[in-house]
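[1] pasting the sequence and the predicted coordinates here, then a few questions.
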Amino acid sequence: MERNIAPVRLGVPPVANIRELDPSASPLDYYGSELRRFREVANLTQEQLGNIVFCTGSLIGQIENGRRVPARDFSERVDAALGTGGVFSRLVGLVLRSQLPAWFQAYAEMEAKAAYVSTFQAQLIYGLVQTEEYARAVLGVRGEGGVEAQVAARMERQRILDRENPPPMWVVMGEAVLHQEIGGREVMRKQLAHLLSLRKREWVRVQILPFEAGPHLGLDGTFTILRFEEGPDIVYTEDFVQGRLTANPQELREGCLRYDHLQAAALSVEDSAARIARVMEERYGQHPAPGGGALV
């Protein structure tokens, strides 16, 4: 519902429309209503707050009206500007998670609590190790709106890797993910460089299942195993419609058995890094252009 908070008078600029929010409707609406409340308590206009946090007053208005998803860095700047004690830095995680598909949110919550993550990916780079550009290209395939919010949500998931005690994560990926060009050569070059940089994180291990491995137990598709300090472990699988979580002991046993076989068939961590570097150079490196220059 739209309403003007003041009439337009001669010589007085019109006041922006205010959308009445129900704070209980969604995390995004709650965030917007709280931003408006804290701003008004500070006796600041949208334009004034925008100047302080290095954005436009229009952006402040869109977020307050629940029409724009806030970013984490924006939230941190607002906390500093309004002295909120980290309120918006805490809220933004809920907001971004709410941008994930409804069927995926349960998995994201479990992933954030996991003590150990092991995954096999057949066609795409695993979401927790994707670059922002690669994620944007993947999420933009359907041509639907809200891609930036979905990208921000995916980047938010990756924050578990920056914790003081992050969960150990073992990623096995089919070699096809290195060759399937997503977003163009520059995006792929940066993505593969990012995979190589993960070697600096001792709790992250990446293995490539090479083409020469032949038929393997991952041919049925991608799956992830989440282990917990308390509670049952779970297996997550996904199809083109939605995902499925299960703690069924028999299915968990089957998942673990398959994963063990895939790890054994994959290249070692060191040889996997060498394969990634080779594909990066041969497929996405600089190539001589017809005129003798570099075609990048």
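    Sure thing, it's come through.
[2] can we go C-alpha only for contacts and neighbour counts from here?
    Noted.
[3] if we go by neighbour counts, what in whatever helix or strand A193 lives in is buried?
    Secondary structure assigned from DSSP states H and E places A193 in helix 185-197. Buried residues in helix 185-197, counted by 16 or more other Cα atoms under 10 Å: R185, E186, V187, M188, R189, K190, Q191, L192, A193, L195, L196.
[4] tabulate those (a markdown table), appending distance to P23.
    Listed next are those as a markdown table, based on distance: Cα to Cα, whole Å:
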| residue | distance to P23 |
| --- | --- |
| R185 | 44 |
| E186 | 42 |
| V187 | 39 |
| M188 | 41 |
| R189 | 43 |
| K190 | 40 |
| Q191 | 38 |
| L192 | 42 |
| A193 | 42 |
| L195 | 40 |
| L196 | 43 |
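[5] among these, which one sits closest to E133?
    V187 (6.2 Å; Cα to Cα).
[6] quick one on the thing from earlier: the helix holding A193: what's the following helix or strand?
    Next along the chain from helix 185-197, counting by DSSP H and E, comes strand 204-209.
[7] mind giving me the packing neighbours of the helix or strand following that following strand?
    Following strand 204-209 in sequence order, the next helix or strand is strand 223-227 (DSSP H and E). The contact analysis (3 or more Cα pairs under 8 Å, 6 or more residues apart in numbering; DSSP states H and E) places strand 223-227 against strand 116-121, strand 234-238, helix 249-265.
[8] rerun at 6 Å
    strand 116-121, strand 234-238 (3 or more Cα pairs under 6 Å, 6 or more residues apart in numbering; DSSP states H and E).
[9] now tabulate those in CSV and tack on distance to A274.
    Below are the helices and strands packed on strand 223-227 laid out as CSV (distance: least, Cα to Cα, whole Å):
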stretch, distance to A274
strand 116-121, 19
strand 234-238, 29
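[10] putting a second one here so we can go through both:
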Amino acid sequence: MTTGEVGARLGLSQAKVSRVETGSSGLRMRDVQAMLGLYRVPEPRAAEILDLVRQAAEPGWVQVHGRGLPEQWQTLIDWESRAVALRVHHGALVPGLLQTADYARAAIRDTSSITPGEPELDVKVAARLARQGILSRESPPSLHAIIGEPALRLPVGGHAVLSAQLRHLLEVVRRPHVVLQVVPETRGAHPGLEGPFLVMDLPQGRRVVHTEHRSRSLFLDDESEVAEHRRAWRRIEDLALSPRDSADLIAALC
């Protein structure tokens, strides 16, 4: 069925159906239920999807990572696709939105229990790279990334992979909607050492923070928790090199 045919059967506009299916619009339970019924989705799978819709509407909900399928990233992809601005900090690794395929593969393989050749690795690498599609949209969100200097020196995947990753960063920062800064090791301790985080600015002024750990992802939209992460971001930004000086440091390490 085309999106027009789906809309006609469910009493929805074609544009609405398209926004729901591409993840560029928020989901209403009754719309999802109607589409699941029309598509004859088996009951167990339909129940899983509806549960995700319910959870996504709740503040500060936790998603436990599964194996095999990158479902732990699907919600993140959905949030990122709606964002108008993204601010991400990682102290030890290049953030996923800026990783090359080889770097992503090495990072996922070497920081988890996945063995080389396991299908799960290919699936998770593909999922991570799929997130980067938002940066190539006609109207992409702004991206401000701050990374720690150790991320520029850690030979993830070997020195050749790291060198290619650094050159990729220099290409990405040429885009007008991307800003990249580096926090030098000489700055000492700062709030970013508590772990990586991503602040997503959504339409209508809403903000969601995402943090990821070994076995679970946490989405926070409580005002106090979002405010705490924004204060941490400002502190980290104050310690970071300017975008130009950051690019010069990256170039020197290529």
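    Happy to help now that I have it. The structure presented is a predicted model; accordingly, all values stated were derived computationally and were not measured.
[11] care to give me the TM-score?
    Once superposed, chain against chain, the TM-score is 0.69 (TM-score structural alignment, normalised by the length of structure 2); 188 aligned residues with a Cα RMSD of 2.1 Å.
[12] re earlier: centre of the chain to the helix holding A193 of structure 1, how far?
    Computed by Cα atoms, centre = their mean, to the nearest Å, the chain-centroid distance of helix 185-197 of structure 1 equals 16 Å.
[13] repeat for stretch 175-182 of structure 2
    16 Å.
[14] likewise stretch 128-141 of structure 2?
    10 Å.
[15] ditto for stretch 205-217 of structure 1
    25 Å.
[16] what stretch of structure 2 does it fall on?
    Taking TM-score structural alignment as the measure, structure 2 aligns residues 179-191 with stretch 205-217 of structure 1.
[17] which bit of structure 1 covers stretch 17-32 of structure 2?
    By TM-score structural alignment, stretch 17-32 of structure 2 lines up with nothing in structure 1.
[18] map A151 of structure 2 across to structure 1 for me.
    Looks like A151 of structure 2 aligns to V177 there (TM-score structural alignment).
[19] make that A251 of structure 2, sorry
    By TM-score structural alignment, A251 of structure 2 lines up with A277.
[20] its match: which element?
    helix 269-284.
[21] return the set of buried residues in that helix.
    Result for helix 269-284 of structure 1 [16+ other Cα under 10 Å]: buried residues S272, A273, R275, I276, A277, V279, M280, R283, Y284.
[22] next: stretch 140-149 of structure 1.
    Buried residues in stretch 140-149 of structure 1 (16+ other Cα under 10 Å): G140, V147, E148, A149.
[23] dump these into JSON lines; add secondary structure and distance to Y116 of structure 1 as well.
    Output for the buried residues of stretch 140-149 of structure 1, formatted as JSON lines (DSSP: H, G, I helix; E, B strand; the rest coil; distance: Cα to Cα, whole Å):
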{"residue": "G140", "secondary structure": "coil", "distance to Y116 of structure 1": "30"}
{"residue": "V147", "secondary structure": "helix", "distance to Y116 of structure 1": "29"}
{"residue": "E148", "secondary structure": "helix", "distance to Y116 of structure 1": "29"}
{"residue": "A149", "secondary structure": "helix", "distance to Y116 of structure 1": "27"}
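[24] ok, E47 of structure 1 to D29 of structure 1 distance?
    E47 of structure 1 sits at a distance of 20 Å from D29 of structure 1 (criterion: Cα to Cα, to the nearest Å).
[25] farthest pair in the buried residues of helix 185-197 of structure 1?
    Every pair of those checked by Cα to Cα; the farthest is R185 and L196, at 16.5 Å.
[26] map Q158 of structure 1 onto structure 2.
    Checking TM-score structural alignment: Q158 of structure 1 goes with Q132.
[27] any idea how many residues pack against the nearest residue to that match once chain neighbours are set aside?
    In space, and not counting its chain neighbours, Q132 of structure 2 is closest to L97: 5.2 Å by Cα to Cα, 6 or more residues apart in numbering. Residue neighbour count, defined by other Cα atoms under 10 Å, stands at 18 for L97 of structure 2.
[28] got it, and R67 of structure 2?
    Applying other Cα under 10 Å, I find that R67 of structure 2 has 12 neighbouring residues.
[29] W79 of structure 2 now?
    22.
[30] got it, and Q55 of structure 2?
    Q55 of structure 2: 14 neighbours (other Cα under 10 Å).
[31] still on that earlier bit, quick one: closest of the helices and strands packed on strand 223-227 of structure 1 to E212 of structure 1.
    Of these, nearest to E212 of structure 1 by Cα to Cα is strand 116-121, at 16.8 Å.
[32] now the element after the closest one, going C-ward?
    helix 132-139.
[33] that following helix to helix 185-197, inter-axis angle?
    With axes from the mean of the first three to the mean of the last three Cα atoms, to 10 degrees defining the directions, helix 132-139 of structure 1 sits at 120 degrees from helix 185-197.
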